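# No sequence on hand, only this structure:
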């Protein structure tokens, strides 16, 4: 029923929800009362009557209930944001600093302090942080262990355990996922209209999130999307991963300003391979690529046109990410909110 309220274009009444769900009005009324008491929805006064009959009060998600804490750690910055149940960003903090010399423990401790500031500010604003999700540029297991993040120099890092050392985060549910996956999910929620697309996150490293029919494709072990290590020039520059000619050695954030035409060419070669293999109709460029989109577009599209077998039949749509550089932390926060929406009963048990 919470999804019915969340996805409604207008504020539905209790009677409208009963009609839409097939539940009895008595059952809907009891559930609505529970959701209001749990701080998940609010009931608004009816609009002025324009016809016969008594106008009904409308239901909407509350902006003063549970919220998601989105965290991101990348090579050259730390970030935190708080998003309420309606999807509005209530807090946003970004600190730019090179994380490579710091090491995992120091970087996560600094991120913990940033997260604590965001959480305390959100609670002062009347919100209750339901959980946190961390976006990292690396391979992550289901339990939140960062197996390897080559551009950070991390290996087998228990990120939730490190964050729980921050007193303000102790006991808070914390999940971890690849930053491109979370960015793709964030883009899916705000952009709409594209149920299948490839999201490419341009940072110092390059990751991708693949959305298929509205769902994130993770691969068998959850490690899909490492497009930064697709070979574009087999005899090219050595990469941190040990191979040669990887995409991120030509189109990573640090290289964009030095040779934009080469970066666009390399991106086009890699993206054409993905399109030929998976037949994705839309490619979304995010992260550091979003502000460079207009300068990269022609070069990428030239390679797509030349290399994609079906380019003449169905050209690929290339666009910039709606959320820009905030996509990963926004997607992280949204994953927490989505969990509350998917299982409001679990939240009500916790809140009670």
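Okay, I see it. Since this is a predicted model, take the numbers as computed values, not measurements.
# only C-alpha atoms for contact and neighbour calcs from this point on.
Fine.
# Identify the residues contacting stretch 76-90?
6, 40, 61-73, 91-100, 111, 114-115, 118-119, 122, 127, 329-330, 333-334, 337 (Cα atoms under 8 Å, 6 or more residues apart in numbering).
# Now stretch 324-342: buried residues?
Buried residues in stretch 324-342, counting neighbours by 16 or more other Cα atoms under 10 Å, are found at 324-338, 340-341.
# sorry, back to before: what about the contacts of stretch 76-90, which are in strands?
Counting by DSSP state E, the part of those found in strands is 61, 66-73, 91-96.
# What is the nearest of those residues to residue 229?
If you rank these by distance to residue 229 using Cα to Cα, residue 73 comes first, at 20.0 Å.
# Show the contacting residues for the closest one.
Going by Cα under 8 Å, 6+ apart, residue 73 touches 79, 107, 111, 134, 135, 136, 137.
# Among the residues you listed, which ones are in strands?
79, 134, 135, 136.
# Let me know whether the third one touches residue 332 as I believe.
I take that to be residue 135. Yes: the pair residue 135 and residue 332 passes the contact test of Cα atoms under 8 Å, sitting 6.4 Å apart.
# so what sits against both of those two?
Joint contacts of residue 135 and residue 332 (Cα under 8 Å, 6+ apart) are 70, 71, 182.
# could you dump these to a markdown table with neighbour count?
As requested, the shared contacts of residue 135 and residue 332 are arranged in a markdown table below (neighbours: other Cα atoms under 10 Å):
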| residue | neighbour count |
| --- | --- |
| 70 | 31 |
| 71 | 33 |
| 182 | 30 |
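# okay, now the one to match up with it:
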């Protein structure tokens, strides 16, 4: 019995190694190349490749030049063989994204919808997701799972949403959020943690970084060696609620002077009756009142960034809705953060999220891609 189990485990290991070798290859490969690189026999490689071809996970895509015999056939990944969905729930909108196993975006949609912690709200989001998948003509049998990100503290062990100030939720069961999606594997993740993971995935570097999400709520995540650090109680990275102004502006968390109270995107949009794109258009056109508002915002933001940099001493990635408007502001932000820290003269540690407002959706969908690659 033990020998049989060992053989089964070996077969599974070979299957995984072969698939991941093709996945990680920058160009199509031949079975001879796979056998040589992994030190496996050609029959073992051939048998596994036949299974993958039958399952639609790999495909023949051409031939290489002949070295005297038949031309070797090349094999590549079928990127869209599986996909996952990420849903970002916010207080005033829902974002949806579908990604394939390369983390390439298959489709994106933003829906303006006021949040309500009621069954019909989640049922409507689930209905919108089904319509979204229909428009993309995606086969549900290939769906790995649905990830939902929320702007709040998620206790995965207790399966509770501990606190989400922008949604006005405290200590609710995650099943309230997931029941409408129960036809598929589903999980809930903090939005900033998901965003940070997406950033780490793209760079494929096992590095330390802090992710700061600048939306209507301000959240954060810490990744150590490319892996999320959630803290002892699952509350790490709540940078939006560090105090930057003692007894300052009231925050939705119930305290005063939080970074979120000064750096919510609402300060640049809702409070002024503007959309973010309108605010930055007016800023670039030289509107003095808008410039003064931005200067105040920027000063608060760099105060918070300097605290984070001094405490964590690693790269900081700015993401969320605001990231889409910061490319021409980045150098000034870097200079001002360096002026407020003790050791820094080069601000290259401060970067912008490449996914911007899509990052939370992509990050939470990536969980299922990673699980598929590791466990299939």
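Thanks, I have the structure now. Values in this document were obtained by computation on a predicted structure and should not be read as measured data.
# And residue 155 of structure 1, how close does it get to residue 301 of structure 1?
36 Å (Cα to Cα, to the nearest Å).
# Name the residue in these two with the higher neighbour count.
residue 301 (23 against 15; other Cα atoms under 10 Å).
# ok so, going back, from the contacts of stretch 76-90 of structure 1, list the buried ones, please.
By 16+ other Cα under 10 Å, the contacts of stretch 76-90 of structure 1 give 6, 40, 61-73, 91-92, 99-100, 111, 114-115, 118-119, 122, 127, 329-330, 333-334, 337 as buried.
# the helices in the stretch 51-200 of structure 1, which residues?
When assigned using DSSP state H, counting those that start in this stretch, the helices of the stretch 51-200 of structure 1 occupy the ranges 104-124, 159-163, 179-191.
# ranking those helices by burial, who's on top?
helix 179-191 (a mean of 24; mean count of other Cα atoms under 10 Å).
# Return the distance of that helix from the chain's centre.
4 Å (Cα atoms, centre = their mean, to the nearest Å).
# Just the angle for that helix relative to strand 66-74, thanks.
Following axes from the mean of the first three to the mean of the last three Cα atoms, to 10 degrees, one obtains 140 degrees for the angle between helix 179-191 of structure 1 and strand 66-74.
# ok, residue 111 of structure 1 to residue 105 of structure 1 distance?
In terms of Cα to Cα, residue 111 of structure 1 sits 10 Å off from residue 105 of structure 1.
# go on, residue 238 of structure 1?
Applying Cα to Cα, the value for residue 238 of structure 1 to residue 105 of structure 1 is 28 Å.
# cool, and residue 293 of structure 1?
Note on residue 293 of structure 1: its distance to residue 105 of structure 1, by Cα to Cα, is 35 Å.
# Please apply the same query to residue 191 of structure 1.
According to Cα to Cα, residue 191 of structure 1 and residue 105 of structure 1 sit 35 Å apart.
# Same question for residue 288 of structure 1.
Taken as Cα to Cα, the span from residue 288 of structure 1 to residue 105 of structure 1 is 26 Å.
# just residue 52 of structure 1 next, same as before
65 Å.
# likewise residue 234 of structure 1?
From residue 234 of structure 1 to residue 105 of structure 1 the distance is 36 Å (Cα to Cα).
# same check, this time on residue 259 of structure 1
In terms of Cα to Cα, residue 259 of structure 1 sits 35 Å off from residue 105 of structure 1.
# Off-centre distance for the longest helix along structure 2?
Longest helix in structure 2, counting residues (DSSP state H): helix 288-312. The chain centre lies 24 Å from the centre of helix 288-312 of structure 2; the measure is Cα atoms, centre = their mean.
# Packing partners of that helix?
Applying 3 or more Cα pairs under 8 Å, 6 or more residues apart in numbering; DSSP states H and E, one finds that helix 288-312 of structure 2 contacts helix 259-263, helix 276-284, helix 330-340.
# Would you mind saying which of those lies nearest residue 49 of structure 2?
Proximity to residue 49 of structure 2 (Cα to Cα) singles out helix 330-340 among these, at 47.4 Å.
# Thanks a lot, catch you later.
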